[in-house]
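Student: sequence below, structure please.
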Amino acid sequence: MPTGVALHDPRQQLFDAAGRVLVRDGASELTSRAVTAEAGVAKGVLHRYFTDFDGFLTELVLDRIARAEASPLPGAAGTGTVVGNLTTALVAGFDPVAIAIIVLVIARDELRRRLRAAGTARLPLVGEVTAVVARYLAAERDLGRIAPDADVDTLAPTLIGAAHLRFTERKDDPEAPEAVRGVVAAVLAGVLR
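Tutor: Below you'll find the predicted structure:
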């Protein structure tokens, strides 16, 4: 990239490029050089905005966590159907970049260490998404749309784990949303009102 070309949002440009590399090439091919090449910027741009590559990766995951925690799902309580709301949220939450980021977090010890130091869940991103689902289920329980004795702290990770498996097993499958709907309906069958 020529010197003097303005970058409108370099952090987001680099995050988006990292997401494309992760989805296309996998966690093992994600390097600072691959990210800057994908972003179309000079190699030094990444290090201008981040202390090092693991610092960049930490910020990438923290950005995804912030997006997950801002999910509109808890606010949907009492509207639509419980199964429909959860299916929509899980399909949106498990986009290809999110799945690739989960793999990245699992693969990189230093990244997990930095994320834990930043106060993330024990399994970063997955834990925060699980907490959002648990808040939504608790709100639905309070509204009487699921059983008053429903154990949302067990139901939430069950839904997250089952949905995650559906997306990783059925990569790029247009039927994956319907498969997730089936999982949500099955997991909640005993508590829906």
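
Student: going forward, measure contacts and count neighbours with C-alpha atoms only.
Tutor: OK.

Student: tell me which residue is most central in the protein.
Tutor: residue 98 (4.0 Å; Cα atoms, centre = their mean).

Student: show residues contacting the strand or helix carrying that residue.
Tutor: Secondary-structure assignment from DSSP states H and E places residue 98 in helix 96-107. Residues outside helix 96-107 that contact it (Cα atoms under 8 Å, 6 or more residues apart in numbering): 19-20, 22-23, 26-27, 61, 64, 111-112, 124-126, 164, 168.

Student: can you count the residues close to the nearest residue to residue 42 once chain neighbours are set aside?
Tutor: Nearest non-adjacent residue to residue 42, counting by Cα to Cα, 6 or more residues apart in numbering: residue 1, 5.4 Å away. The local packing of residue 1 (other Cα atoms under 10 Å) involves 12 other residues.

Student: just the helices in this protein please.
Tutor: Counting by DSSP state H, one finds helices in the chain at the ranges 10-25, 32-39, 44-49, 53-69, 82-93, 96-107, 109-117, 126-142, 152-169, 176-188.

Student: now for the first one, which elements pack on it?
Tutor: It stands for helix 10-25. Helix 10-25 sits against helix 32-39, helix 44-49, helix 96-107, with contacts defined as 3 or more Cα pairs under 8 Å, 6 or more residues apart in numbering; DSSP states H and E.

Student: another sequence for comparison is provided below:
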Amino acid sequence: MPTGVAMRDARRQLFDAAERILLRDGPSALTSRAVTAEAGCAKGVLHRHFDDFDGFLAEFVLDRVKRIDAQTAFLRDAAGVGDIVDNLAAALGGLFDSVAVAIVPLVTFRDELRARLRRDWPAGVPVLTEAVTLVASYLEDERARGRIAADAEVDGLAPMLIGSAHLLFADRTGPAPGSDDVRAIVERVIGGALRGPTVRRRRGVSPTNSARG
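Tutor: Okay, the predicted model is just below:
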């Protein structure tokens, strides 16, 4: 019986294979046989590295969450720098224009996977929970700098931003949303809370021209 191709880094190749299937065919298509076939290896390779398939999927999700976190980490240092809408739009675009939007239905699709993930992720859905925390922290920093209204409810704005962006990217069968689409969502959600030069830029008037007026 063929054992498949030699695999220098079996875990990485299996994770990459799972991501391709997830993005191409959806969560229902993810089976151990499909993953090993996609990776070009024998089915036994997966079970040599993981206790069972749900254990594999749990580690796959956590691995991808770490990658997504690295893609959006710039937002932690962006407070006070540049335009708030641009900063958030870039972070949301990087977050959801990736495997992240496909991980959410995978987690909700499999009860056993959710149970496994709760060992490392006690509450919420991976990706969405992490994203809400990151955005809320950024908005709190901007509020402390006076660029967000002092009475802005950042704990409410953050999940609204993540939920709206997730809905925008959720339909992967149509054209991918553009940067203007993402900016429009950010502006609708937080526009009323913006303060200072950011507001003037959004209205198409530079701070210099405003001062001259």
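
Student: measure the corresponding residue of the second structure for residue 159 of the first structure to residue 139 of the second structure for me?
Tutor: Here residue 159 of the first structure is matched to residue 161 in the second structure, going by TM-score structural alignment. Residue 161 of the second structure is 11 Å from residue 139 of the second structure, where distance means Cα to Cα, to the nearest Å.

Student: same deal with residue 99 of the second structure?
Tutor: Going from residue 99 of the second structure to residue 139 of the second structure by Cα to Cα gives 25 Å.

Student: likewise residue 149 of the second structure?
Tutor: In this view, residue 149 of the second structure and residue 139 of the second structure are 10 Å apart by Cα to Cα.

Student: the two: who's more crowded?
Tutor: Between residue 149 of the second structure and residue 139, residue 139 has the larger neighbour count (other Cα under 10 Å), namely 26 against 19.

Student: which residue sits closest to that one, ignoring its sequence neighbours?
Tutor: Nearest non-adjacent residue to residue 139 of the second structure (Cα to Cα, 6+ apart): residue 154, at 6.0 Å.

Student: the one you found: neighbouring residues, count only.
Tutor: With other Cα under 10 Å as criterion, residue 154 of the second structure counts 22.

Student: isn't residue 128 of the second structure right next to residue 160, touching?
Tutor: No. If you go by Cα atoms under 8 Å, residue 128 of the second structure and residue 160 don't touch, sitting 11.2 Å apart.

Student: these two: who's more crowded?
Tutor: Higher neighbour count among residue 128 of the second structure and residue 160: residue 128, with 21 against 17, using other Cα under 10 Å.

Student: now do that one against residue 33 of the second structure, distance only.
Tutor: 29 Å.

Student: same check on residue 77 of the second structure?
Tutor: Counting by Cα to Cα, the gap from residue 77 of the second structure to residue 33 of the second structure is 42 Å.

Student: have a look at the two and say which one is more surrounded.
Tutor: Remark: of residue 77 of the second structure and residue 33, residue 33 carries more neighbours, 16 against 10, as counted by other Cα under 10 Å.

Student: so who does the more buried one touch?
Tutor: Each residue near residue 33 of the second structure by Cα under 8 Å, 6+ apart is listed here: residue 43.

Student: residue 95 of the second structure versus that one, what's the distance?
Tutor: Residue 33 of the second structure is 29 Å from residue 95 of the second structure, by Cα to Cα.

Student: one more: residue 29 of the second structure?
Tutor: 23 Å.

Student: cool, residue 165 of the second structure as well?
Tutor: Residue 165 of the second structure is 9 Å from residue 95 of the second structure, by Cα to Cα.

Student: what does residue 164 of the second structure give?
Tutor: Taken as Cα to Cα, the span from residue 164 of the second structure to residue 95 of the second structure is 13 Å.

Student: neighbour count: these two, which is higher?
Tutor: residue 95 (25 against 17).

Student: what do we get in the first structure for the more buried one?
Tutor: Counting by TM-score structural alignment, the partner of residue 95 of the second structure is residue 93.

Student: ok, the aligned residue in the first structure for residue 139 of the second structure - contacts?
Tutor: Aligned counterpart of residue 139 of the second structure in the first structure: residue 137 (TM-score structural alignment). Contact analysis of residue 137 of the first structure by Cα under 8 Å, 6+ apart lists 74, 77, 146, 152, 156.

Student: now, which of the residues you listed sits nearest residue 9 of the first structure?
Tutor: For the contacts of residue 137 of the first structure, the minimum distance to residue 9 of the first structure (Cα to Cα) is 29.7 Å, reached by residue 74.

Student: if anything else comes up later, I'll come back, but that's it for now.
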